[in-house]
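J.: Sequence first, then the predicted structure, then my questions.
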Amino acid sequence: MHDCCLKGFKWEGEPIGREETFAGNSTYVSGNNSDVAILVIHDLFGWTFPNLRLLADSYAEETNATVYLPDFFGGEVLPFDIVAKDPAEWAPLDLPSWAARNNKEVREPEIFAFAKGLRAQYKHVAAVGSCYGGWAVFRLGAKENDGLVDCISTAHPSWLTKDEIQAVGVPVQILAPEIDPVFTAELKEFSQKTIPSLGLPFDYQYFPGLEHSFSVRGDRANEAEMRGLERAKNAAVHWFKQWLQ
């Protein structure tokens, strides 16, 4: 992971959802639609990060869906206050060890099990993930997993590979900031050339001047970042409405 995956701001506000257990995972749930579900795959800060819970509430209210934000890190969460700290203070987090505990091979089985649980219960299912969650939504939306999810959305994905991009088989939305050492210019260009060639609906939105993590940890006191994170949220909501109704 890169330093940019930890930068950002914690938003003000109180989540209004509830905590439940689904498919064996502790889960934040918002909304009550019995036909439509949205799976939110969290970033490094985990399922308790308030910003993601506030986004889940917005998705639930604005799309009339039941939104699930599960714990995919086995109960481990990063301390929220580090988003405001100098990067020099992040060393004790030992990110290499964290990455080994939560790599794709370790976490993919439970992510797939959760999505299968949603598909068994709901008529329509979408998956959305930023940063760490980005690679996972592409895996869920792969052609080989036909029917598992109806569409995917990702903002500034991490650990995403060209093979995963090329293997996708459902409508794709990518929200891409200009400044992103993880979702690089090369991956941006590859996505824009490859996904349309697959014959898939594709929504690529570019956010000039904004950085990796803007959509989930942007500074609401900064006008440009506030406009960007609102635009990202609205774009995702519009995407879900197109493919989940």
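T.: All right, it came through fine. Numbers count the residues shown, from 1 in each chain.
J.: switch to C-alpha atoms for all contacts and neighbour counts from now on
T.: Fine.
J.: ok, longest strand in this protein?
T.: strand 202-211 (DSSP state E).
J.: Okay, one more to line up with it:
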Amino acid sequence: MASNPASRCCTVGYKHSGTPSGENTKVGGIDAYIAKPSAGKTHSQVAILYLSDILGIPHNAKLIADQIAANGYLTLMPDLFNSDQLPPNVTEDFDFVTWIREGTGGKNPHTTKEVDPIVRQCVDYLHNEHGVQKIGAFGYCFGAKYVCRFLKGDGLVDAGYVAHPSFVSEEEVKGIRGPLSIAAAEDDFVFPEEKRHLTEKLLREASCQYQITLYSGVSHGFAVRADLGKRGSKWATEAAFLQAIDFMDSWLLVENS
């Protein structure tokens, strides 16, 4: 794999302060959160699809979606887990692979067979209901896999950004054709140094535009759940977000196309 399966570090972190300003909504039968730019600050005909980590649509993710919207992008974050997201701080012996394969209780799986259609339905919703012409995808941890799967140069997703990815296969990286930006943590069992270097090699061989930025002194999950009371962690979180916005501005905006 180009990144390892999830581990307990994917559920550990800090809750950030702030009040979400977006709205809970439905996309077909899928629960979702939508954040809209303020009047006069909307980038026309572009949107961001936010594909979350295994905690689903928690407080911190909503705040990030709101920040993306504040930068002019209509932002949609679907529930990828059919209301079976994991709670924070799972036990050390939690079986992530079985949870992906079967879900809680054994009858609610979260494999590509279930998640791919959710992503595709949200892409269609943005095109059909909001008149979107270009879509950028943000993927954190689990969601990064689906950014890679949909970044194939076929017009479904036009640019991708992932932070501390998990569950991404080598074949999924080989299939990437659109521009991709990666924010990586120095201390990351799930996306360690050898996986970063392998990913770089595969992206180079795929001849797609890519960026990999490594943030020192932070661990897996830093882009979403870092301790913002620590200066280094706060800087890395904010810098990774600015990395994502700058990348999307360069690849999505009509005036730059």
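T.: Received, thanks. Keep in mind it's a predicted model, so treat the numbers as computed, not measured.
J.: Now the TM-score, please.
T.: TM-score of the superposed chains, computed with TM-score structural alignment, normalised by the length of the first structure, equals 0.89; 234 aligned residues with a CA RMSD of 1.8 Å.
J.: which strands and helices sit next to the longest strand of the first structure?
T.: Under the contact criterion of 3 or more CA pairs under 8 Å, 6 or more residues apart in numbering; DSSP states H and E, the helices and strands touching strand 202-211 of the first structure comprise strand 172-179, helix 185-197, helix 223-243.
J.: Buried deepest among those, which one?
T.: strand 172-179 (a mean of 22; mean count of other CA atoms under 10 Å).
J.: Give the aligned range of that strand in the second structure.
T.: Under TM-score structural alignment, the match for strand 172-179 of the first structure in the second structure covers residues 180-187.
J.: Quick one: average offset of the matching stretch versus the first structure, please.
T.: Compared with the first structure after the fit, stretch 180-187 of the second structure shows a mean deviation of 0.8 Å (mean CA distance after the TM-score superposition for the first structure).
J.: any idea how far that stretch is from the chain center?
T.: 12 Å (CA atoms, centre = their mean, to the nearest Å).
J.: Give me the contacts around it.
T.: 159-164, 191-193, 208-220, 222, 240, 243-244, 247 (CA atoms under 8 Å, 6 or more residues apart in numbering).
J.: which among those end up buried?
T.: For the contacts of stretch 180-187 of the second structure, a burial check counting by 16 or more other CA atoms under 10 Å picks out 159-164, 191-193, 208, 210, 212, 214-215, 218-220, 222, 240, 243-244, 247.
J.: Mind telling me what S83 of the second structure corresponds to in the first structure?
T.: Correspondence of S83 of the second structure to the first structure, assessed by TM-score structural alignment: G75.
J.: Likewise for I245 of the second structure?
T.: So I245 of the second structure corresponds to V237, using TM-score structural alignment.
J.: Can you give me the separation between that match and A65 of the first structure?
T.: Separation of V237 of the first structure from A65 of the first structure (CA to CA, to the nearest Å): 10 Å.
J.: Common neighbours of these two, please.
T.: Joint contacts of V237 of the first structure and A65 (CA under 8 Å, 6+ apart) are Y59.
J.: What range does the next helix or strand after the longest strand of the first structure cover in the second structure?
T.: Next helix or strand after strand 202-211 of the first structure toward the C-terminus (DSSP states H and E): helix 214-217. Under TM-score structural alignment, helix 214-217 of the first structure corresponds to residues 222-225 of the second structure.
J.: can you tell me the mean distance of the matching stretch from the first structure after alignment?
T.: When the first structure is overlaid, stretch 222-225 of the second structure sits 0.5 Å from its aligned residues on average, using mean CA distance after the TM-score superposition for the first structure.
J.: And the contacts of that stretch?
T.: Outside stretch 222-225 of the second structure, the residues touching it (CA under 8 Å, 6+ apart) are 12-16, 60-61, 64, 140, 163-164, 185, 233, 236-238, 240-241.
J.: try stretch 16-23 of the first structure
T.: Taking CA under 8 Å, 6+ apart as the rule, stretch 16-23 of the first structure contacts 26-31, 53-54, 57, 113-114, 117.
J.: and the two most separated of those?
T.: Greatest spacing in the contacts of stretch 16-23 of the first structure, by CA to CA: L54 and A113 (24.6 Å).
J.: of those two, who's got more company?
T.: L54 (20 against 14; other CA atoms under 10 Å).
J.: May I ask which helix or strand encompasses that one?
T.: Per DSSP H and E, L54 of the first structure falls inside helix 50-63.
J.: What helices and strands are in contact with that helix?
T.: strand 25-30, strand 66-70, helix 214-217, helix 223-243.
J.: What angle do strand 25-30 and the second one make with each other?
T.: Direction vectors for strand 66-70 of the first structure and strand 25-30, defined by axes from the mean of the first three to the mean of the last three CA atoms, to 10 degrees, enclose an angle of 150 degrees.
J.: Report the separation between A185 of the second structure and C10 of the second structure.
T.: 12 Å.
J.: Which neighbours do those two have in common?
T.: Counting by CA under 8 Å, 6+ apart, the residues touching both A185 of the second structure and C10 are H220.
J.: From H238 of the first structure, how far out is the residue lying closest to L229 of the first structure once chain neighbours are set aside?
T.: Distance criterion CA to CA, 6 or more residues apart in numbering; nearest residue to L229 of the first structure, sequence neighbours excluded, is S215 at 4.6 Å. Applying CA to CA, the value for S215 of the first structure to H238 of the first structure is 15 Å.
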